[in-house]
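J.: Model the structure of this input:
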Amino acid sequence: MIPFNKPFIIGNELKYIEQAVLSGKISGDGLFTKKCHSFFEKKYGFQKVLLTTSCTDALEMAAILCDLKPGDEVIVPSYTFVSSANAFALRGAKIVFADSYEDNPNVDPQSIASLITTKTKVIVPVHYAGVACDMEAIMKLAGDHNLFVVEDAAQAIDSYYIFADGTRKALGSIGHFATFSFHETKNIIAGEGGMLVINDSSFNERAEIIREKGTNRSAFFRGEINKYGWVDIGSSFLPSEIISAFLYGQLEHLDEIQGKRISIWNRYLEGLKEIVSQGKVSSPIIPTYGDNNAHMFYIVCQSIEERNQLIAHLKNKDIHSVFHYLSLNKSEYFLKNNVEIDIPFSDKFTDRLLRLPFYFELSESDQNLIINEILQFYESK
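T.: Have a look, this model is predicted:
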């Protein structure tokens, strides 16, 4: 069986876990957590980062920092993972769903613009497949209407936005806040794990408090205060040193991991170019303002029936491919309290997008087998 995903070890992950245990501290904010924080801040220019137990937790922290009240509106793509919306729904916000572009799953700024009201408080662009949303357009909308922007960069580690003047900025460094994931399906993994990025220093202190169960414990351990207590709302968002140690072992090999993933991505693109040029399937779109961190490779089929047939064909050959998000505007939870709304391009990708096996240790021979089976499927149609 060629799996869809496979976790991997590339360097000192296990050595660092042992080192953390032997140090006598495996709870949060130890040596390896600090090493990870320093790595991200220096490499990507993030103003401040805080590791979390998941990207979901980072989104929940961002929602608290945005000081949402019941009735506030948050604009979220319909084509995304539930956490992108749920984190804000937990604060009592009304979720307003925006549509994708016709030719790629990222949220369309024109759709966002049409949904802004006097109650809108936050925009949540999701960088699908690690490819940048149009952040210049989104930040302009936010500036014009005094809105927060929370970049959901779960899939976007080591990916950049290219501004009109040629300036490059790491995804996650542009909005007021950003969130990342180190789930086992991501480029850089820790099993679970995530990160909150704070790009406005006025939120630094409160972010630390929220992450530490609503206490000013972090300031206490830095010697800035002589005792700590409950000063705000919050929860337990810190990952253990075991997660941070594994993550740091991966970060030391970031360039090697990315180089291998880009070669896998390019091999898929080259191998499937014939059926793409024939219009049988579509391949990922990389806009002029974005680059490619090779988080995933997907194709877009002509119909849900065709996609299901292709999944079955590949499964019969012991190849595991998967579809992705289900439009949140059609979810059971949303429809309990809302009328069904039409978001056509999100529905298109829900029905037709297919993700192909993609992981660091995917061999060239296995990848060629996947490509050949897809080509044979379309030759037979």
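J.: going forward, measure contacts and count neighbours with C-alpha atoms only.
T.: Will do.
J.: how about the strands in this protein?
T.: For the chain, applying DSSP state E gives strands covering 48-52, 73-77, 94-98, 120-123, 148-152, 160-162, 168-170, 177-181, 194-198, 298-300, 353-355.
J.: Out of these, which is the most enclosed?
T.: For those, the largest average neighbour count (mean count of other CA atoms under 10 Å) is found in strand 177-181, namely a mean of 30.
J.: Just the buried positions in stretch 31-51, please.
T.: 31-37, 39-40, 44, 46-51 (16 or more other CA atoms under 10 Å).
J.: Redo the strands of the chain as a markdown table? Include distance to E364.
T.: Converted to a markdown table, those look like this (distance: least, CA to CA, whole Å):
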| stretch | distance to E364 |
| --- | --- |
| strand 48-52 | 34 |
| strand 73-77 | 35 |
| strand 94-98 | 38 |
| strand 120-123 | 40 |
| strand 148-152 | 31 |
| strand 160-162 | 27 |
| strand 168-170 | 30 |
| strand 177-181 | 27 |
| strand 194-198 | 30 |
| strand 298-300 | 17 |
| strand 353-355 | 18 |
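J.: looking at the ones you listed, which is closest to D318?
T.: Closest to D318 of those is strand 353-355 (CA to CA; 15.2 Å).
J.: helices and strands around that closest one, which ones?
T.: strand 298-300 (3 or more CA pairs under 8 Å, 6 or more residues apart in numbering; DSSP states H and E).
J.: How about residues contacting the strand it packs on?
T.: Counting contacts by CA atoms under 8 Å, 6 or more residues apart in numbering, the residues outside strand 298-300 that touch it are V281, S282, S283, P284, F349, R352, L353, L354, R355, L356.
J.: To compare against the first, here's the next sequence to fold:
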Amino acid sequence: MIPFNKPFLTGKEAHYMYQAVYTGKLSGNGAFTKKCQRYFEEKYGFKKCLLTTSCTDALEMCAILCDLKPEDEVIVPSYTFVSSALAFVRQGARIVFADSMANNPNIDAEKLESLITDKTKVIVPVHYAGVACDMDKIMDIANKYNILVVEDAAQAIDSYYKGRALGTIGHLSAFSFHETKNIIAGEGGLLGINDERFIRRSEVIWEKGTNRSEFFRGEVNKYGWCDTGSSFLPSEVIAAFLWAQLENLDMIQHKRKELWNYYFNGLQALSKEGFFRLPQISKYATNNAHMFYIVCRSLDERSVLIKYLKDHSVSAVFHYLSLHKSDYYKTNYVEIPDLPQCDLYADCLVRLPMFYELQSEDVEIVVKLISTFYKSRD
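T.: This next block holds a predicted model:
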């Protein structure tokens, strides 16, 4: 069986976790936490980074930092994971869903301005598959209307837009280290802060609404409750696991990009014959090889293809359902928007196996199966 995903271990995870355990400092914000945060700040240029227990937690911190009031509007692509919207719903915001691009699942920046009202407070671009949204366009619109931008960079570690690391362009950003991501910690996330006005408050929110971080740095002689917040920081065990992964980021990325290119080159001829669409990487974006997907011609075709691959011991899966068609949205919102590109990806996109230990021979097997499937149908 060729699985869809298999978590990769570098070999140092247990060693660093052992170190964390025997330092006697197991709660959050210890040595490994600081090393991981400093890694992102120095390598990518964030003003401040804070590890979290998940990307969802990082997004919830973003929503708190945006100081949303009831009925404030937040623009989110409908083709995304529920956390992209849920984090802001929990702060009382009204979600306005945006459509995807015709050639890419990312938010269609050309249509954003038409969604803006005097209640719009935040835009949440999601860098699907680690490929950049059109951030210049999005930031120009945000600056024009004095709107905050929160990058959902869950899938976008080590990916760039015009030479700038994803997550460093908007005011705030969130990353994921879930076991399906390029760099993993089982669960885990990161809040990226690019606007200095959010730095102090983010630490308070991170530490359960207290100025505990300032106390441990010796900046105040006591700490107490001074804002809202929660227990967002992960334990040192999680940070230690993550550090072993970050040490090997370049090696992991190199292998994943090789596998992605095997897929692309192997399937290109079939795509040119019109059987399906391959991912398109915009000129302004890099590819971090988070996933490889194809876009089938119909929902029925996708369903049959997934079953065919499963019958031949290959696990391929579809991805997001349209959030604007979810039970929650239909129950709580009167108007259901028409978002045809989002629905296209929800119905037709299928993800192929992609993980570090996948071999080129495995990719060749998957490519040959897909070729046989389409040639027999044709």
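J.: would you list the contacts of strand 298-300 of structure 1 in CSV and tack on distance to E192 of structure 1?
T.: Below are these laid out as CSV (distance: CA to CA, whole Å):
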residue, distance to E192 of structure 1
V281, 33
S282, 31
S283, 29
P284, 27
F349, 26
R352, 28
L353, 25
L354, 24
R355, 21
L356, 22
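J.: List the contacts of the residue sitting nearest the centre point of structure 2.
T.: Residue closest to the average C-alpha location in structure 2 (CA atoms, centre = their mean): A154, at 1.7 Å. Contact analysis of A154 of structure 2 by CA under 8 Å, 6+ apart lists C55, V126, H127, G130, A174, F175, S176, F177.
J.: could you redo the last one with a cut-off of 6 Å?
T.: Counting by CA atoms under 6 Å, 6 or more residues apart in numbering, A154 of structure 2 makes contact with F175, S176.
J.: Quick check: it vs S84 of structure 2, distance?
T.: Distance, A154 of structure 2 to S84 of structure 2, by CA to CA, to the nearest Å: 10 Å.
J.: same question, L321 of structure 2
T.: 13 Å.
J.: Compare the two and say which is more crowded by neighbours.
T.: S84 (26 against 18; other CA atoms under 10 Å).
J.: which one in structure 1 is aligned with that one?
T.: Alignment note (TM-score structural alignment): S84 of structure 2 maps to S84 of structure 1.
J.: Same check on G229 of structure 2?
T.: With TM-score structural alignment as the criterion, G229 of structure 2 matches G234.
J.: give the contact list for that match.
T.: Contacts of G234 of structure 1 (CA under 6 Å, 6+ apart): I210, K213, G214.
J.: and with 10 Å instead?
T.: 60-61, 64, 206-215 (CA atoms under 10 Å, 6 or more residues apart in numbering).
J.: Just the buried residues of these.
T.: Burial by neighbour count, judged by 16+ other CA under 10 Å, picks out 60-61, 64, 206-215 from the contacts of G234 of structure 1.
J.: Take those and keep only those in helices.
T.: E60, M61, I64, R206, A207, E208, I209, I210, R211 (DSSP state H).
J.: Closest one of those to L196 of structure 1?
T.: Among those, and counting by CA to CA, the member closest to L196 of structure 1 is M61, at 7.7 Å.
J.: out of the strands of structure 1, nearest to L314 of structure 1?
T.: strand 353-355 (11.5 Å).
J.: Quick check: buried residues in stretch 373-381 of structure 1?
T.: Under 16+ other CA under 10 Å, the buried positions of stretch 373-381 of structure 1 are E373, I374.
J.: now what about it, what contacts it?
T.: For stretch 373-381 of structure 1, contacts defined as CA under 10 Å, 6+ apart pick out 271-272, 274-275, 280-281, 306, 309-311, 313-314, 317, 319, 367-369, 371.
J.: Can you name every helix or strand that the top helix by length along structure 2 contacts?
T.: Across structure 2, the longest stretch assigned as helix under DSSP H is helix 249-272. Judged by 3 or more CA pairs under 10 Å, 6 or more residues apart in numbering; DSSP states H and E, the packing partners of helix 249-272 of structure 2 are helix 236-246, strand 292-295, helix 360-377.
J.: The shortest one vs structure 1, average offset?
T.: Its match in structure 1 and strand 292-295 of structure 2 itself, once the structures are fitted together, sit a mean 0.2 Å apart by mean CA distance after the TM-score superposition for structure 1.
J.: which ones are touching the residue mapped onto I205 of structure 2 from structure 1?
T.: Aligned counterpart of I205 of structure 2 in structure 1: I210 (TM-score structural alignment). Taking CA under 10 Å, 6+ apart, we find I210 of structure 1 in contact with 60-62, 64-65, 216, 231-237.
J.: same deal with Y160 of structure 2?
T.: 44, 130-132, 166-169, 284-288.
J.: Count the residues that sit near the closest residue to E113 of structure 2 other than its chain neighbours.
T.: Residue nearest to E113 of structure 2 in three dimensions, not counting chain neighbours: I141, with 6.9 Å by CA to CA, 6 or more residues apart in numbering. Counted with other CA under 10 Å, the neighbours of I141 of structure 2 add up to 19.
J.: Wait, I141 of structure 2 touches K121, no?
T.: No. If you go by CA atoms under 10 Å, I141 of structure 2 and K121 don't touch, sitting 11.9 Å apart.
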